[in-house]
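Trainee: missing the sequence, but the structure's below:
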């Protein structure tokens, strides 16, 4: 069994080690690299409005780290934000927030839809001010949903997301290995990751169809289903509710008939 670990560097190691302990061949191929956007007048203006915000939605551990660094640069302190409700996309993001002494609400399913279902984002008064600490291109659906509900959204684009150059360089060797096998498994955690994967394989239907794609949440599942229908591909899709190592191992054991 070949499993392609697409998690960013720094977050992939625990899963790779756990899979290798189960005698699974692992290919580390990060599909996203996150890099901070430079401090700007636009960010300075957004941070100046932050004490008037009611909710801050934080979409990744990277958003926490960069967001907090820029909070200090803006000369604000966390005590200026004590009245604010924080929402984290998942446990890893919440864990990093806790390192700063911040409690956050966490959805059961680590997606935009999961966050929108939280009690803290239900029955909000029109005009409620919600800040998003996010990366370029991320959480468009969630922000638009809240805008449609009459909320005021403050868009903190804190970092850029791109396909790592190292993965582009490694792809020739990865392709050679995948050509030798009849199937492989990989996680797809975001639409950006999926688009980067399609770019790396250059829409090679033969290679694409060998994949078992484990996707995070309903919306991403639908994106892959739509692509499948439009391009007449035959890959397999499994929807996950989170990206925890325990869940990945459980799914593999179930697939191997060990559960």
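Mentor: Sure, I can see it. For clarity, every value in this text was computed on a predicted model and none was experimentally measured. Numbers count the residues shown, from 1 in each chain.
Trainee: CA only for contacts and neighbour counts going forward, please
Mentor: Fine.
Trainee: longest single strand anywhere in the chain?
Mentor: strand 152-162 (DSSP state E).
Trainee: ok now that strand, how far from the chain's centre?
Mentor: The chain centre lies 14 Å from the centre of strand 152-162; the measure is C-alpha atoms, centre = their mean, to the nearest Å.
Trainee: residue ranges for the helices of the stretch 151-259 of the chain, please.
Mentor: 165-179, 191-201, 205-208, 218-231, 245-255 (DSSP state H, counting those that start in this stretch).
Trainee: can you put the ones you listed in a markdown table and add mean neighbour count and distance to residue 146?
Mentor: Shown next, in a markdown table, are the helices of the stretch 151-259 of the chain (neighbours: other C-alpha atoms under 10 Å; distance: least, C-alpha to C-alpha, whole Å):
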| stretch | mean neighbour count | distance to residue 146 |
| --- | --- | --- |
| helix 165-179 | 13 | 35 |
| helix 191-201 | 18 | 20 |
| helix 205-208 | 16 | 35 |
| helix 218-231 | 15 | 17 |
| helix 245-255 | 14 | 30 |
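Trainee: which one of those lies nearest to residue 158?
Mentor: Of all these, helix 191-201 sits nearest to residue 158, with 16.2 Å by C-alpha to C-alpha.
Trainee: try this one side by side with the last:
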């Protein structure tokens, strides 16, 4: 934590999965704040590895491979590339820029992804996934368990043959909320950053009545309108909607009118 800076004296909770929380935590610390790491989603391999192995065996049959998140890259790519290199004619696609970066770090270049909104709707708006481009083609979607079916359903409606491959599973935090409650009681928890509606639901379920009261009074920064809407449905209204990804969350944190 650096002295001074726009977030000096502020403790910000980072709730991304542990493997993805580092960059945002470092940015908060560089701005003078303190990052309290509290992942709301725990990520583990899929219980059944057979579908992923089957996708690896027929990787050359796909025209497009969509990776929903960096977690999908981390869990799928080692299996996909264990016995072969990335097919030249296979177009990689991602929902967010963090996933593009994760693919590039593992040698997969040329990934298409939205540049503004980071969701399935924005990905589907790209010309490479237009009906005329995907009709009759085979598309793989590497993802976690559960989640929205919009991407798969829409590609299927556009004439693609879609295989959804679950390569990791998500669960709520195994530890209790004692660390958060202690920080709230001591008056040293200023805000939370939340990048998952599912994670936010886990948090609300994890907290007791005292914790939920603290949560309602604490600023929550979210990078997508859908998360903000889900937060309101959970009776949380101290919500700041930011631009996407870590950069958007940081811009929102820095611009916030913090109380003296």
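Mentor: Thanks, I have the structure now. Nothing here was measured: the structure is a model prediction, and the numbers come from that model.
Trainee: quick revisit: for residue 96 of structure 1, find the nearest of the helices of the stretch 151-259 of structure 1.
Mentor: Across those, closest to residue 96 of structure 1 is helix 245-255 (C-alpha to C-alpha), at 17.8 Å.
Trainee: what's the closest one packed up against?
Mentor: helix 13-21 (3 or more C-alpha pairs under 8 Å, 6 or more residues apart in numbering; DSSP states H and E).
Trainee: against structure 2, what's the mean shift for the helix or strand that the helix it packs on is followed by, could you check?
Mentor: Next helix or strand after helix 13-21 of structure 1 toward the C-terminus (DSSP states H and E): strand 25-28. Relative to the matching residues in structure 2, strand 25-28 of structure 1 has an average distance of 2.4 Å after the fit, by mean C-alpha distance after the TM-score superposition for structure 1.
Trainee: who are the packing partners of strand 25-28 of structure 1?
Mentor: For strand 25-28 of structure 1, the packing partners by 3+ C-alpha pairs under 8 Å, 6+ apart come out as strand 2-5, helix 13-21.
Trainee: next, the angle from the last one to helix 245-255.
Mentor: Relative orientation of helix 13-21 of structure 1 and helix 245-255, computed by axes from the mean of the first three to the mean of the last three C-alpha atoms, to 10 degrees: 30 degrees.
Trainee: what is helix 13-21 of structure 1 packed up against?
Mentor: Using 3+ C-alpha pairs under 8 Å, 6+ apart, helix 13-21 of structure 1 is in contact with strand 25-28, helix 245-255.
Trainee: same check, this time on the first one
Mentor: Contacting strand 2-5 of structure 1 under the criterion 3+ C-alpha pairs under 8 Å, 6+ apart are the following elements: strand 25-28, strand 184-188.
Trainee: and among those strands, the most buried is which?
Mentor: Burial of those is given as mean neighbour count (mean count of other C-alpha atoms under 10 Å); strand 184-188 ranks first at a mean of 21.
Trainee: in structure 1, what residue corresponds to residue 152 of structure 2?
Mentor: Aligned by TM-score structural alignment, residue 152 of structure 2 pairs with residue 143 of structure 1.
Trainee: thinking its match is in contact with residue 153, fair?
Mentor: Yes - if you go by C-alpha atoms under 8 Å, residue 143 of structure 1 and residue 153 touch, sitting 6.9 Å apart.
Trainee: who's more crowded, the two?
Mentor: Shown here are residue 143 of structure 1 and residue 153; by other C-alpha atoms under 10 Å, residue 143 has more neighbours (22 against 19).
Trainee: lovely, talk soon.
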